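A.B. asks: this is a predicted model, with the sequence first.
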Amino acid sequence: MSTASSSAAEAAYTRLAREYLDWYLEANPTRATSLGFHQHDARLPDVSAAALARKSKALQDWLTRLDALDRAALAGDSAVDVRVLEYAIRADLAELEEQRPWENNPGFYVGLIASSLSNLSSREFAPVAERMHSLRSRMAHIPAVLGAAKANLRGVPKLWARLSHRDARGIASYLRGDLPRAMEAQGFARVDASEREAFTAAREEAAQHLESFATWLEQEVLPRADGDFRLGRERFEKKLALEEHVTLSADQLRDINERSIREYKAWVAREAAKVDPKKTPEQVMAELVKDHPTADQLIPTARAQLVELQRFVRERNILTLPSDRLPTVRETPPYARLGFASMDTPGPFETKATEAFYNITPAESGWTPEQRAQHLTYFNRAGLLGISVHEAIPGHFVQLLYESKIPTDVRKVFSPTSVVEGWAHYTEQMMVDEGLGDGDPRIRLGQLRRALQRHARWYAALALHVYGEPLEAVAKRYAEIAYFEPFPALREVERGTSNPTYLYYAVGRMQILKLREDYRRHLEAQGQPFVLKDFHDRFLRLGLPVSLARGVLIPGDTAPSLE
């Protein structure tokens, strides 16, 4: 192949990729803010049926341009990235035209509004007055978004109508309470009085629109909600292939997961017997969660864990830590207390608000003693250590430290969830394998419990969307797999109705484990030593779906990424 042909193909791809990213950011202003691009902070997308049809046509046009490229002439990063870009475009198109959440899920609109407000208030990337102006502008677009929802929605599943009704009222409450508190903590009082008054009026008007929408859902949608949330086999398999680059059939995925559940359950039994051979694994697991820090020791305990994890990673040569930075450990802000713990990292293109926050949700003062006690069981000592691994070191926070080393913008924007969550979940097992916990079976049991929770999600995704099992029956088996109580198991399964590929945690972990072993064999066949640290460093720098990372790390590889 001539150098001229290769250079022309590279130039054509580079231009297309840059133009597509510019279009993508304009078409998805809320995502642009989260990524760290702020030229669209004052906008919400047009989600009317006509606008979505135009977006679908635009995506088809981008695919036509992509198909016209001379892919055979591409080399290096471009040869890999062109596939990442193609799958990202096809995934967006499939969501618009086939999955159609804009037509059957009120949460599509409610979630858009929630994220558009929270990503302007949670990070101080600009002066508070500037972000208040953007927030006011986005609030002014809320009626258009909700009007589009009323015009577009049909065939809504009853569960989604109920959850969206709850969430719409929750955003109204957020607008009246948590949002002004967040702004006050960031210097709201120093803003001009007229601007403060305008912002307050805009908040109240937006809250009233959300409450009106919630009433509409309750009175008009919920009584007639008769839709089906299930994707079905074909759409499920296509979604997983395009979004996570996993092309196995649903039946293959089910067999892999059931085998893994059996193996992990047997592993639990062996470890539980080391703790107390007279008790069942379920009894040992129940006892495990009772050993937790007190409420006022949660944050200090997590801070101490981060220092220890940083030391452990360096002493055991787990991977290269690009800096000595540690995330700030804090209580989850009141407006974001939807889960137990999270890592709030800046987008890969953020240049100003670059702090990272490890959020831990405290027990609320208004809870009963029993509720507070149950909440703290999630932070049992083995569990909290695993959470710190997953969220911070060497999980999501270390991924943040490596973002600047990922070579292309396409990979930074379109990194699959199976890589992001798969890596963090992989580190939970890998760290214990490498000696974290000094062989304490309780530490291993904590890790296994979290692994089985992810395999329960895998089971639920397939059971709900492919095999048509009743939601209540799925929740019952979820509880059995994950050692969960019935109520949280039901909540997890309800999440799976609208997040059908949330098997990406365990799928990603298993893909990385397989890649690691195949890479080891590849090196050893060439007479080269395998070094865990080098594998981790190379993998994190790639920022690629595991199926594509295999071809870079193992040239000529044709093996499946999961089997």
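C.D. replies: Right, received. Where do you want to start?

A.B. asks: hey, let's count contacts and neighbours off CA atoms from now on
C.D. replies: Will do.

A.B. asks: count of neighbours near the closest residue in space to residue 469 that isn't next to it in sequence?
C.D. replies: In this structure, residue 469 finds its nearest non-sequential neighbour in residue 463, 5.4 Å apart by CA to CA, 6 or more residues apart in numbering. A count of nearby residues for residue 463, using other CA atoms under 10 Å, gives 20.

A.B. asks: okay, and residue 463 sits in which element?
C.D. replies: Assigned by DSSP states H and E, residue 463 belongs to helix 441-465.

A.B. asks: now the next helix or strand after that helix against helix 441-465, angle please.
C.D. replies: Note on helix 441-465: by DSSP H and E, the next helix or strand toward the C-terminus is helix 471-482. Calculated by axes from the mean of the first three to the mean of the last three CA atoms, to 10 degrees, helix 471-482 forms an angle of 160 degrees with helix 441-465.

A.B. asks: how long is stretch 41-51 end to end?
C.D. replies: 19 Å (CA to CA, to the nearest Å).

A.B. asks: second one coming, line it up with the first:
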Amino acid sequence: MRTACLLALALASCEAFRGPDLGPVGRMPEETPADDRLLDSLAEACVAWRYSQDPGAATLDGIHEYDDVAPSASRGDIDARLAALQYHLRTLRAIDRTRLSPASRIDAGVLDAHLRGEILELDRIRPWESDPTWYCGRIGAALHSLAAFRFEPADRRMEHAARRLRGVGTLLHQARENLKNPARLRTETAIAQFEGLHRYVRRAMPAAFAEVLVPALDASARDGAAGLVRERERLRAWQDFMAARADALKGVEEFVDWMRKELLDRSNGPVALGAEIFAELLECREMVRTPVPELLKRGYDLLAETRRRIDSEALRTMGATRADGVLDEMRALLPVLRSFAADVVTLAPDPEISILDAPAFRGPGDLASSEISGNEAHLCVTTGDLPIRARLPLLVAAELWPGRCTQALRLRDVANRVRRSNGSRGFADGWAFYCEQLYVESASDRPEIAIAGLHSALVRIARGVAAIEIHGNGMTLDGAAALLEKEAFLDRPRAEREARIAALDPLIVAQILGREEFLRLRAAERARLGPKFSLKAFHDRLLSCGQPPLPALEEILGAGR
């Protein structure tokens, strides 16, 4: 029944997509060609459908229609999602693109690629069948989006969380039925992530809603019996939440036990995508059509160029930052980085920023990552991985100002639904990496910043090369670790960690492609405008385009001249 309802919702969204729409930014509805309006409405329908299937992402993006909905991934659900995506793609291709405006033709290409990418992942990569971390990510996002962001009073968010917690056991039962033959690395990683999820549900979630237990003494005294009734209701809601939490903890414990005792022994699948699917993934998700051998050559050339510029001896002598001081040091950097950012890009109104330990369920990745919802922004730091002290401002530049946080906030001003909602990692991750470079360029009088920036770039580039080698050229995990150890001046444990990231995340290469494209576009614009070139105006123009794949970005910029 659920599957039939999901498919009916998808079909209904497409049948209704011919409704009125505001049209692209800068044009009134009556000035927008009819076929452009069809495309705009279809894009809206696709986004609405996507949120209905990913309630955690919906909550994080401020769409609260699904706050009571738990993630689900039965085989019927998967089949319904695939059918809906195929229907959306057929509907898109029924629009005559020759009748679209030039801007909408670009958007149609972006939406087409994005839908094909989602179909590729569900139908051929099949993470629901080959990657147990996929389930941890969905559960973690669904719970964290309610616990970490204060878009409603704590008691209301706690009620939503209780409903999602009750769905954890069902989703993990579906995972047991779906998972076939994952790569051993993916199962080992999932065990660690689910153990982190268990800690998060056990410790962080009660702490997030603890204020619900604080007696409202003044209200009780003022309102008498009515106040006491409300307090009893709050206590019952807390007890309901704790019961749902206990059920979820039990479900996670049983799932981890099952992975250890059963799934791990039959986790013999490949971790690599293979050259064909890897190339197709890059083409769909990033609109990158460069052949894998050429990508690999470009990666090695960039690696060699960056390596030549770094002083490995100076790198070894730079001081490390103690884990217990990382968060305080980064907080102290916020005013400095905001002042720098204001000189190079127009900033959106400041959100409320918190610098926190990364949630325990997060998988291996960079030292810091940002998350934004409503008027709150979190910089989540993995404090167990000690960066050199001089890299701390680079992390803030990449993730907050003028990097990912600025980009995400400016994205809210982009009216074009396709360019706002069908984001590319090459744009978002590439912008963050590019912003590290911006800060290095601004600190030419501080050699330690230059060295830290070069080493950060070297590690990212080497990791991207490793991802291409693993997924497109058959390199082993040991071979990737050896490459990173040699080329990026890493000790063996860190090299192995970065190699695992490259294996688990084939699109990690997009951040390199993005940074290089931003640098290329900047050089071309500076050459075109000469003394009239403004770095701030250039960045503002980039961010006004949304977050399209980079080949589409170049078309958009060219069309706007």
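C.D. replies: Nice, thanks for sending it over. All values reported here derive from a predicted model rather than from experimental measurement.

A.B. asks: and the counterpart of the residue nearest to residue 469 of the first structure in the second structure, what does it touch?
C.D. replies: Alignment note (TM-score structural alignment): residue 463 of the first structure maps to residue 469 of the second structure. For residue 469 of the second structure, the contact set (CA atoms under 8 Å, 6 or more residues apart in numbering) comprises 296, 475, 480.

A.B. asks: can we see that at 10 Å?
C.D. replies: Contact partners of residue 469 of the second structure, counting by CA atoms under 10 Å, 6 or more residues apart in numbering, are 272, 274-275, 292-293, 296, 463, 475-477, 479-480, 502-503, 506.

A.B. asks: what lines up with residue 64 of the first structure in the second structure?
C.D. replies: Aligning on TM-score structural alignment places residue 64 of the first structure opposite residue 90 in the second structure.

A.B. asks: and its match, how far is that from residue 161 of the second structure?
C.D. replies: Plainly put, residue 90 of the second structure is 37 Å away from residue 161 of the second structure if you go by CA to CA.

A.B. asks: repeat for residue 87 of the second structure
C.D. replies: For residue 87 of the second structure, the distance to residue 161 of the second structure - CA to CA - is 33 Å.

A.B. asks: which one of those two has more residues nearby?
C.D. replies: The neighbour count for residue 87 of the second structure versus residue 161, taken as other CA under 10 Å, is higher for residue 161 (27 against 17).

A.B. asks: map that one onto the first structure.
C.D. replies: Correspondence of residue 161 of the second structure to the first structure, assessed by TM-score structural alignment: residue 135.

A.B. asks: pretty sure that match belongs to a helix, no?
C.D. replies: Yes - assessed with DSSP: H, G, I helix; E, B strand; the rest coil, residue 135 of the first structure lies in a helix.

A.B. asks: max-length helix in the second structure?
C.D. replies: Longest helix in the second structure by number of residues (criterion: DSSP state H): helix 225-258.

A.B. asks: next one: the aligned residue in the first structure for residue 509 of the second structure from residue 56 of the first structure, what distance?
C.D. replies: In the first structure, residue 509 of the second structure lines up with residue 503, judged by TM-score structural alignment. Counting by CA to CA, the separation of residue 503 of the first structure from residue 56 of the first structure is 27 Å.

A.B. asks: settle it for me: which of these two has more neighbours?
C.D. replies: residue 503 (25 against 18).

A.B. asks: that one reaches residue 418, doesn't it?
C.D. replies: Yes - Residue 503 of the first structure lies in contact with residue 418 (CA atoms under 10 Å); the separation is 8.4 Å.

A.B. asks: understood, closing this out.
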